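Chemist: 3D model of this:
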Amino acid sequence: MSLDAVLSHVDNDFENAIARLLDLLRIESISTDPAYAQQCDAAAEWLVDDLQDIGFNTEKRPTAGHPMVMGTGGTGGTHVLFYGHYDVQPVDPLDLWDNPPFEPRLEETENGPVIRGRGSSDDKGQLMTFVEACRAYKAVTGSLPSKISIFFEGEEESGSPSLVPYMTEHAEELRADVALICDTGMVEPNTPSIVTMLRGLVGAEITLNGPNKDLHSGMYGGPSINPIRVLTRALADLHNDQGGVTLEGFYEGVPELPEQVAQQWQGLDFDEAKFLAEVGLSVPAGEQGRSVLEQIWSRPTAEVNGIWGGYTGEGFKTVLPAQASAKVSFRLVGTQDPDKIHAAFEAHLRSYLPADCTLDYHRHGASSASNMKIDHPAFEIARTALGDEWDNAGVYVGCGGSIPIAGHFQDIVGIETMLIGFAQDDDSIHSPNEKYDLRSFHKGIRSWVRILDALSKT
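Modeler: From the prediction side, this is the model:
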């Protein structure tokens, strides 16, 4: 069998692949809204039928929420487990869409043709790149390249409440040599990327309580403690003059960037000034001596996400507030311990409390960072295969956000995860007018063909 024959089939069948994707995009599988429960079920059914057509032994599995889709097929080679999600974000605000979000279509743009519609990039278009690669391989060779398991969920966009219980119960069934996820993007339009580090997340909502009611600032200003003054000082002191976080023990478990990865990042055509200028900024405000890419991919952060207290309505009210509140989040890297970060932050706040002030501290979740072991042989195999398809060599990159499923595969199932996606920064995921470049869809399929072919030989 020639790899070129499978790639040629992808090219020749591409119009049909587009039609299949458009068909899936028409299903309004909004997971967070109970009104769309039947549509979520319909999307799962659509995928079961499509995978069965390819030859996968596929089932729709019930959960307390939306169903999982599980499929298996092929034999030999590196056993891969592919994960994706068929649910999508709500479409609000609807009036900002140029066309109905669930009437997908092809559009010409100044950067080339795109597929426009909710879920086109996140994650139905990405999910279908892998499915179409399997379809092409089966059509040309009569079989899948190796043993492949499929795992699709329908609650990723609503917090995945059924995911951990399901994975815990079915850990043995989910076990493979490596897990693959296509729910990320490319660092540059022509540079394929493998995400090897995902930051964890700690969130807290805090309220400082002072007097038992709001007070007149003329009568009580001076002798009365002002919770806003206490809170803002404590929050301001979360950072030192060099942009570092001051919490006790905060940098325990924070690794330095491996030299191999640092060199790849230095070779990227990334313009720090342009990155900041696009959002109206000019000077990096994070840790001094760290590049912007380091700051958003491989370094931990502390950020105030919201703050309120006192009178904030129209006009002016001379009041001393009884309370002041804030929402604060921390992005974690390496082996930082989320529980220790919570404890250190609460201790930091309490150290600023004067007499007559109390603290209410409410945790809003705690998840560790995920770090992929790039010495796993599958990583270099995939990076080489990606380089064979795209203009530039594949690179290992970080991700500023959090993708919990990657850590779940490591912690619950015990397998390493490769995150390879073909989305672009301007895909407007979660926003009106979401799109997926036709080039990303096409070359994404071809990329998976190359990766699966290379892994089948190991």
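
Chemist: make it CA atoms for all contacts and neighbour counts henceforth
Modeler: Will do.

Chemist: so who does residue 77 touch?
Modeler: 145-147, 455-458 (Cα atoms under 8 Å, 6 or more residues apart in numbering).

Chemist: where along the stretch 201-350 of the chain do the helices fall?
Modeler: Counting by DSSP state H, counting those that start in this stretch, one finds helices in the stretch 201-350 of the chain at the ranges 217-220, 227-236, 259-266, 272-277, 292-297, 338-350.

Chemist: which outside residues touch the third one?
Modeler: When contacts are taken as Cα under 8 Å, 6+ apart, the neighbours of helix 259-266 outside the stretch itself are 293, 395-397.

Chemist: okay if I get the contacts of residue 77 as JSON lines plus secondary structure?
Modeler: Listed next are the contacts of residue 77 as JSON lines, based on DSSP: H, G, I helix; E, B strand; the rest coil:
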{"residue": "145", "secondary structure": "coil"}
{"residue": "146", "secondary structure": "coil"}
{"residue": "147", "secondary structure": "coil"}
{"residue": "455", "secondary structure": "helix"}
{"residue": "456", "secondary structure": "helix"}
{"residue": "457", "secondary structure": "coil"}
{"residue": "458", "secondary structure": "coil"}
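
Chemist: to compare against the first, here's another:
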Amino acid sequence: MSLADVLARIDSDLPAATDRLMELLRIPSISTDPAYAANCDQAADWLVRDLQSNDIKAEKRATPGHPMVVGHVGDSGPHLLFYGHYDVQPVDPLELWQRAPFDPDLHETENGTIIRGRGSSDDKGQLMTFVEACRAWKAVHGTLPCRITFFFEGEEESGSPSLVPFLEAHKDELTADLALVCDTSMVSRGVPSIAAQLRGMLKDEFTIVGPRIDLHSGHYGGPGLNPLREISRIIASFHDPETGRVAVDGFYEGVHEVPAEQLRQWQNCGFDEADYLKSVGYSQPHGEQGYSTLEQQWARPTLEVNGIWGGYNGAGSKTVIPSEAHCKLTCRLVGDMDPDALRDRIRKHVEDQLSPDAKVVWDNDLEGSRASVMNIHRPEFEAARGALSDEWNREAVFTGMGGSIPVVGFFKDILGMDAMLIGYANEDDAIHSPNEKYDLNSFHKGIRSWARVLDALTRS
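Modeler: As a prediction, this is how the structure comes out:
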């Protein structure tokens, strides 16, 4: 028997696989709301039973929050860990849903049949592509081609508070040769994608303090230092107005240029810059000059101001010079950028800009994480890219991601394990929003893709 037999089994079993996914989608496993704790438990139990039905030794593991699901199968060949999450986002605003969010259905659209329902794309549908590929492989061959550990989390959508302690406590059990993650999108519809880099994150917040109290603008307007004007001037100094580059000294330390081969893949991946910009009301990009939109999104760092406030914000007018002004900012990090060192540079930049009689107070609730850069020179990555190219009948690409997936960094830092991120979602799947959906074609070809990837990884 061959890979072709597995793919044929996947095709014939698609209706049953879709029914199984619908069962899982009906469970309202909203992790952030304590009212749904029992439903998260129910989803974990469902996954345990489903894995066990495929002769996988699976258990529900308790945590201080929602349970983890861990399963093991096989005793020879490469050891792969597959990660997904069974929890979902809240459904508000409910009135914008075209159908009850936990009453999934198949719906015809101009782009084909979709699976509509909360969690269909993020992440139950994606998680089940791998499970169904293993089911088909087992049905045809009687066994799986290598050792596989299944690791399903129930708190990804609520900050993963139990994840790090669980990884640390079960390090020996969970460490494998390579982690596989299915929680990402394709760069364009029908273009298979392997995420090769994820941007990191730095958060900070500061307050500019001027006079000891709010002042009457008639009495002190003119001679008085206005913290709102002060903070506006400092914020404006963060960027070069001509080039869009961040003007903080040393900001780009650790940033690397994208290799030519990756740039070639990005240039030919089907990404439509005009549609991307037009969809949110832009007519042109506004970022760092000299870099394409995809480079700016995936491979360049940013400093963004997320909120500014101070003074009077009620109805009408209040003629005051406020005593304080506040700013929240975040940075997206790439390459080898160090969030701790970068925080120091940003703070020095602000402090160097201060006028006399102004002082800055920094928030001490610090957050920062490095970028994740995958080792695509490992042979498994090129093997998987070839397998995906064969399934989708076009070149698969190594992409970047503008956001962050913290579990990937935890796998590296705690388990010492590289991760490969392959997902089949589309940008119009409305994850975290009303009317979330997953293309039936993504589900079907995702299952077939994982079968091909498993075959390729066990032969690489």
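
Chemist: quick one on the thing from earlier: most tightly surrounded among the helices of the stretch 201-350 of structure 1?
Modeler: helix 292-297 (a mean of 20; mean count of other Cα atoms under 10 Å).

Chemist: with structure 2 overlaid, how far apart is it on average?
Modeler: In the superposition against structure 2, helix 292-297 of structure 1 averages 0.3 Å from its aligned positions (mean Cα distance after the TM-score superposition for structure 1).

Chemist: ok, and the contacts of residue 77 of structure 1 in structure 2?
Modeler: With the contact criterion set to both residues aligned by TM-score structural alignment, their matches' Cα atoms under 8 Å, these that also touch in structure 2 are 145-147, 456.

Chemist: just the buried members of those?
Modeler: Using 16 or more other Cα atoms under 10 Å as the burial test, these include 145-147, 456 as buried.

Chemist: tell me how far the ends of stretch 321-337 of structure 2 are from each other?
Modeler: Using Cα to Cα, to the nearest Å, one end of stretch 321-337 of structure 2 lies 39 Å from the other.

Chemist: picking that back up, so which pair among the buried ones among the kept ones among the contacts of residue 77 of structure 1 is furthest apart in space?
Modeler: 147 and 456 (8.5 Å; Cα to Cα).

Chemist: give me the common contacts of these two.
Modeler: 76-78.

Chemist: mind checking which of the residues you listed are in helices?
Modeler: Among these, DSSP state H puts none in helices.

Chemist: of the residues you listed, closest to residue 26 of structure 1?
Modeler: Closest approach between these and residue 26 of structure 1, by Cα to Cα: residue 78, at 34.2 Å.

Chemist: which residues does that closest one contact?
Modeler: 146-147, 177-178, 455-458.

Chemist: might one say that residue 117 of structure 1 is in contact with residue 437?
Modeler: No - between residue 117 of structure 1 and residue 437 there is no contact under Cα atoms under 8 Å: 11.4 Å.

Chemist: sorry, back to before: now tabulate the contacts of residue 78 of structure 1 in a markdown table and tack on distance to residue 106 of structure 1.
Modeler: Converted to a markdown table, those look like this (distance: Cα to Cα, whole Å):
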| residue | distance to residue 106 of structure 1 |
| --- | --- |
| 146 | 33 |
| 147 | 34 |
| 177 | 37 |
| 178 | 34 |
| 455 | 33 |
| 456 | 34 |
| 457 | 37 |
| 458 | 38 |
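
Chemist: against structure 2, where does stretch 383-393 of structure 1 fall?
Modeler: On structure 2, the counterpart of stretch 383-393 of structure 1 by TM-score structural alignment is residues 385-395.

Chemist: now the matching stretch: buried residues?
Modeler: Quick answer for stretch 385-395 of structure 2 (16+ other Cα under 10 Å): 385-389, 391-392, 395.

Chemist: want to throw those residues into TSV with distance to residue 412 of structure 2 and secondary structure?
Modeler: What follows is the buried residues of stretch 385-395 of structure 2, written out as TSV (distance: Cα to Cα, whole Å; DSSP: H, G, I helix; E, B strand; the rest coil):
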residue	distance to residue 412 of structure 2	secondary structure
385	21	helix
386	25	helix
387	25	helix
388	24	helix
389	27	helix
391	29	helix
392	30	helix
395	28	coil
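
Chemist: leaving out chain neighbours, which residue sits closest to the residue nearest the centre of structure 1?
Modeler: The centroid of structure 1 falls nearest to residue 403 when counting by Cα atoms, centre = their mean (4.3 Å). Distances taken as Cα to Cα, 6 or more residues apart in numbering place residue 198 nearest to residue 403 of structure 1, at 6.8 Å, with adjacent residues excluded.

Chemist: tell me how far the one you found lies from residue 148 of structure 1.
Modeler: Counting by Cα to Cα, the gap from residue 198 of structure 1 to residue 148 of structure 1 is 25 Å.

Chemist: same deal with residue 398 of structure 1?
Modeler: Distance, residue 398 of structure 1 to residue 148 of structure 1, by Cα to Cα: 26 Å.

Chemist: then residue 54 of structure 1?
Modeler: 12 Å.

Chemist: between these two, who's got more neighbours?
Modeler: Between residue 54 of structure 1 and residue 148, counted using other Cα atoms under 10 Å, the more crowded position is residue 148 (23 against 20).

Chemist: the more buried one and residue 257 of structure 1, how far apart?
Modeler: Counting by Cα to Cα, the gap from residue 148 of structure 1 to residue 257 of structure 1 is 33 Å.

Chemist: cool, residue 154 of structure 1 as well?
Modeler: 35 Å.

Chemist: who's more crowded, the two?
Modeler: The neighbour count for residue 154 of structure 1 versus residue 257, taken as other Cα under 10 Å, is higher for residue 154 (28 against 12).

Chemist: contacting residues for the residue nearest to the more buried one when sequence neighbours are not counted?
Modeler: Spatially, and ignoring its direct neighbours in sequence, residue 154 of structure 1 is nearest to residue 87 (4.8 Å; Cα to Cα, 6+ apart). Shown in contact with residue 87 of structure 1 (Cα under 8 Å, 6+ apart): 29-31, 40, 43, 119, 123, 153-157.
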